[in-house]
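S.K.: Fold the following, please.
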Amino acid sequence: MLQQVPTVATTTPQPPLGSTRELAGFLAGLVPEAVPPAAIDAAKVMVLDLLGCMLGAMRTPEVAMAAGVMEALGGTPDCTAIGFRFRTSCQNAAYLNGVTSHVIELDDTHRDSITHVGSPVIPAALAMAERGGASGLEFLMSVVVGYEACLRVANAVQPSHWRRGFLSMGTCGTFGAAAASAHLLRLDADRLADALGLAGIQAGGLNSSIYGEGDMGKRLCPGHAAGTGIVSALLAERGFTGSRNIFEQRKGFCESFADDYDISRITADLGKVWEVTRTSLKPYSCCRYNHAAIDGMLDIMQAEAITAGDIAGITVRTYDIAVTNRPHRVQPHTLFDAKMSIPFSLAVAARKGALAEHDFTEDLLADTSLQDFAGQVRVEADAAMSAAFPREWPAEVQVALRDGRGFSRLVPYPKGEPEAPMTQAEVETKFRDLAHVAITPDAANQVIALVNGLDRATGVASLMAAITKGLRN
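M.R.: Coordinates of the predicted model:
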């Protein structure tokens, strides 16, 4: 009789998860208890800051035109068009609010990934939370999730992505908006991976506006990302499949959108490093590349008690992208053009001693004295600073005075970076300064209190109602 040999159960080794599935699995399983309070607090700050950016843009022609289009399109009135009295569909609201949030160039920035992240992620999260009746904490969680998805992908492809001419708020922002929406829909890991795949198929955003004549096109990037992210998640919820290895596959996102990339950065330190806490705020209403130079010049002017008229010339040494990826016009065509120019931004800051949104007005464009000042500013690339970018966004400012004296400042981290943060009081002051364009002071104070208490709120409806009821017209 043959002896029976006991069988041993065997399992086929499973291949390791790709970056897309690993990220989706982590985000799909994220619960509030796994997120540090600092990340939730940072999400509140980003929400308040972006609401201010939206409200501060209410008098701009870009917002008027975009709102006119969305109101005419109509749609199921599920969500608030922030700053207006009409409601529209979830996708349209996210699109409009995304456009509005980026118009005045004051929205948040993530240094390593060269990304305006709040403008695509928060409008999508707000619209989906309002539509679905999510709690305030769930909304904040979706913001954290969206920042993680957007910024980790952007970390992997930058700075090559930028050098190829893409704006990551439009491309990677689509992933962030999709992930935030998927969180509020409570999609599982597979469906979230589908949503990311669908978002990647639709990702887009060129940086061409910066090199043109100051056109308005750049403002559409976060709106498109916010709306597309929502649709991607809603399709995935119904079973519409997307590429579940969109980041790492051949002809996938990373290979198609960057010459050099590091896919490992998408999943590095998951659950240990929270990208929302590494995101900076902008105190000045202009391109973030200009901020370190402005900090340095204003510090010199204040410390030495000098005026714009005392200055004979300024040399700014900074990283090469800030130098070569801008026309830096001394005679800008539009306010957008002016805000992209280091020389002209320095001229306005030197005259006004600050650079808030109300300091940038149309009449300044034709001001020959500002043009003359800007003409005395030289912007040069520094090899060491270029090598440190995007880990650092520094600038050295050298100011030569008419009396022969000279002063210099090296600014390694401009105001608003995690290493040089704005205080809560400064954040709230910025919000009030911007919000007064659209809402009353009492409404602004109410919005601040509601945002600060979002983690204990039953939803975002009260926040949206406070903004709408507080509108000046």
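
S.K.: all contacts plus neighbour counts: C-alpha atoms, from now on.
M.R.: Fine.

S.K.: quick one, what contacts residue 308?
M.R.: Listed by C-alpha atoms under 8 Å, 6 or more residues apart in numbering, the contact set of residue 308 reads 347, 350-351.

S.K.: Can you tell me which of those residues end up in helices?
M.R.: 347, 350-351 (DSSP state H).

S.K.: between those, which has the most around it?
M.R.: Among the ones in helices among the contacts of residue 308, residue 347 has the most neighbours (other C-alpha atoms under 10 Å), with 24 neighbours.

S.K.: now that one: how far from residue 290?
M.R.: Separation of residue 347 from residue 290 (C-alpha to C-alpha, to the nearest Å) stands at 12 Å.

S.K.: Repeat that for residue 222.
M.R.: Counting by C-alpha to C-alpha, the gap from residue 222 to residue 290 is 21 Å.

S.K.: What is the longest helix of this structure by residue count?
M.R.: Ranked by number of residues, the top helix in the chain under DSSP H is helix 136-157.

S.K.: Show me which residues of the next helix or strand after it are buried.
M.R.: Next along the chain after helix 136-157, taking DSSP states H and E as the criterion, comes helix 160-163. Neighbour-count burial for helix 160-163, counted by 16 or more other C-alpha atoms under 10 Å, picks out 161-162.

S.K.: Contacts for helix 160-163, please.
M.R.: 114, 167-168, 257-261.

S.K.: how close does residue 354 get to residue 299?
M.R.: Counting by C-alpha to C-alpha - residue 354 and residue 299 are separated by 11 Å.

S.K.: Please identify which of the two sits among more neighbours.
M.R.: residue 354 (19 against 15).

S.K.: Looks like residue 195 contacts residue 180 (just checking).
M.R.: No: counting by C-alpha atoms under 8 Å, residue 195 does not reach residue 180; the two are 10.4 Å apart.

S.K.: So which of residue 222 and residue 290 has more stuff around it?
M.R.: Neighbour totals were compared for residue 222 and residue 290, and residue 222 leads with 39 against 27 (other C-alpha under 10 Å).

S.K.: Can you verify my assumption that the more buried one contacts residue 120?
M.R.: Yes: between residue 222 and residue 120 there is a contact at 4.4 Å, judged by C-alpha under 8 Å.

S.K.: To compare with the earlier structure, here is another sequence to fold:
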Amino acid sequence: MPAHVSEKAKHHILDTIAAMVSGSRLKAGKLAIKFIQTQGGTAECQVVGSKLLTTAINAAMVNGFSAHADETDDSHAPSFTHPGCAIVPAALAMAERENASGEGFLRAIVLGYDVSSRIARVMSLIPCQLQGFSTHAMGPLFGATAAAASLAKLNTRQVRHALAYTGQQASGITSWPRDEEHVEKAFVFAGMGARNGVTSVVFVQQGFTGEDDIFSGPNNFLDMFCPAKTELPKWIDNLGSHYEISAANIKKFSVGSPIQAAAEAMTILVSKYGLTCDRVKGIDVHLPPQCALTVNNRSMPDINCQYIVSVILLDGSLTFKACESYERMSDPKVREVQSRVNLIGDPKFADQERQRPGLVRVHLTDGQTLEEFVPAVRGTFDNPMTRSDVEAKSLDLLHDILGADRAKTLIDSIWDLDRLKSMQELRHLLSA
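M.R.: Okay, here's the model as predicted:
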């Protein structure tokens, strides 16, 4: 595995683990932990952010819930997925169960992203959306299976059977945007895929058999769900030379992907010009049309563009706490500023839904207009984060729960994963 791919994998592992730890204190994570407390099971794996040990299947699910309890986790724009929040919890659980090395874990993560993204690519975004199928659910499900199968060291026939059980569990419909508390969404994007992927592998470990190829023959997975299945050979051909994790994005801000560029642009304007509320008459935010629709005055703070832009102006920056604060959404000061924000689905960005650019125009009370355009926010493929960027984001998410010293030790352990003899060594750093 090339060194730059290994480094990128470490970035996404750290980013996802930080999302798990912080998400364990949010509603979806807390409910999942509460549920697992009633389930018992063999003490195989750590439930992140708790003192609990449970089965690999249970741990994968609850840690998946925590990883996508909000909008902190990574994304992969070309496949329209959030791969890390399902793949990393599944791989972490199986790595603990199998007492795998850090190097084996790294390789499994890279494989998981490769499989997830290729499956979701051939599902094809627009036809799938029209049918109501969710790429966010199905791509990472197969990625979670691949990562877990790698760590379980299944043979070729066993991998085929694990994929067969995964195909039978493929589900997820695009009704999830109606979930107003990010709990069902956490299940669809993460908990379900992580759980089902590990379940497929554990089934096969116990001797379960199935069909040899879920991707061919009558009524196969590709026929059912993948309108662009004819493109699959080209994606298979570049396995081992093109690594999909290299195209994945890490969020600079803990908000929905469509808001990232607008948040960056607003942060730049506030910092550059020392903007305060009394100087601002109005704010126009231009996003791609579908992106604007997704984040238009939503009931959740981290996917409400007008709210996020308003708190940046009020606070001068954007913190994780502000992104999660339902209380501030009802603050009269925030609501007044929010009334000045005009969100526009701009037709000129209609062909850039995946790139998700953002243009912010601030109209001042003295008649001036200030403008900032962000074509690629920090953390995207075109403007990637450095190791220090990822570490700074992760420390902000980890330190309140783990403490500064333990958070730094965990981060250092992720950077040294390729030298870690057993993934079980991380347990004491992940409990809280």
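
S.K.: so what's the residue in structure 2 sticking out farthest from the centre closest to, chain neighbours aside?
M.R.: Here structure 2 reaches farthest from its C-alpha mean at residue 366, the gap being 41.6 Å by C-alpha atoms, centre = their mean. Nearest non-adjacent residue to residue 366 of structure 2, counting by C-alpha to C-alpha, 6 or more residues apart in numbering: residue 279, 7.7 Å away.

S.K.: Next one: the equivalent of the one you found over in structure 1 from residue 53 of structure 1, what distance?
M.R.: The alignment partner of residue 279 of structure 2 in structure 1, by TM-score structural alignment, is residue 310. Using C-alpha to C-alpha, residue 310 of structure 1 is found at 34 Å from residue 53 of structure 1.

S.K.: These two: which is more packed in?
M.R.: Neighbour totals were compared for residue 310 of structure 1 and residue 53, and residue 53 leads with 28 against 14 (other C-alpha under 10 Å).

S.K.: Can you tell me the element that one falls in?
M.R.: helix 37-56.

S.K.: could you say what helices and strands that helix packs with?
M.R.: If contacts are counted by 3 or more C-alpha pairs under 8 Å, 6 or more residues apart in numbering; DSSP states H and E, helix 37-56 of structure 1 sits against helix 90-102, helix 118-132, helix 136-157, helix 424-435, helix 441-452.

S.K.: about what we covered before: ok, now which ones touch the match of residue 279 of structure 2?
M.R.: By C-alpha under 8 Å, 6+ apart, residue 310 of structure 1 lies in contact with 401-403.

S.K.: how about 10 Å then?
M.R.: Neighbouring residues of residue 310 of structure 1 by C-alpha atoms under 10 Å, 6 or more residues apart in numbering: 301, 399-403.

S.K.: Leaving out the residues flanking it, which one is nearest to the equivalent of residue 197 of structure 1 over in structure 2?
M.R.: In structure 2, residue 197 of structure 1 lines up with residue 164, judged by TM-score structural alignment. In space, and not counting its chain neighbours, residue 164 of structure 2 is closest to residue 214: 5.1 Å by C-alpha to C-alpha, 6+ apart.

S.K.: Could you do residue 226 of structure 2 as well?
M.R.: The shortest distance from residue 226 of structure 2 to any non-neighbouring residue, by C-alpha to C-alpha, 6+ apart, is to residue 123 (3.9 Å).

S.K.: Could you check how far that neighbour is from residue 172 of structure 2?
M.R.: 13 Å.

S.K.: got it, and residue 114 of structure 2?
M.R.: Taking C-alpha to C-alpha as the measure, residue 114 of structure 2 falls 20 Å from residue 172 of structure 2.

S.K.: More neighbours: which of these two?
M.R.: residue 114 (27 against 20).

S.K.: To which residue of structure 1 is that one aligned?
M.R.: Residue 114 of structure 2 maps onto residue 148 in structure 1, with residues paired by TM-score structural alignment.

S.K.: right, and that match touches residue 265 too?
M.R.: No: taking contacts as C-alpha atoms under 10 Å, residue 148 of structure 1 lies outside contact range of residue 265: 11.4 Å.

S.K.: list the residues that contact both of the two?
M.R.: Residues touching both residue 148 of structure 1 and residue 265 (C-alpha under 10 Å, 6+ apart) are residue 154.

S.K.: ok, which stretches of structure 2 are strands?
M.R.: Using DSSP state E, the strands of structure 2 run over 45-46, 53-54, 280-287, 341-345, 358-364, 369-374.

S.K.: Out of those strands, which gets nearest to residue 154 of structure 2?
M.R.: Ranking these by proximity to residue 154 of structure 2 (C-alpha to C-alpha) places strand 45-46 first, at 19.7 Å.

S.K.: what's the closest one aligned against in structure 1?
M.R.: Mapped onto structure 1 using TM-score structural alignment, strand 45-46 of structure 2 spans residues 79-80.

S.K.: Touching that stretch from outside, list them.
M.R.: Around stretch 79-80 of structure 1, the neighbours that count as contacts under C-alpha under 10 Å, 6+ apart are 86-94, 96-97, 126-132, 461, 464-465, 467-468.
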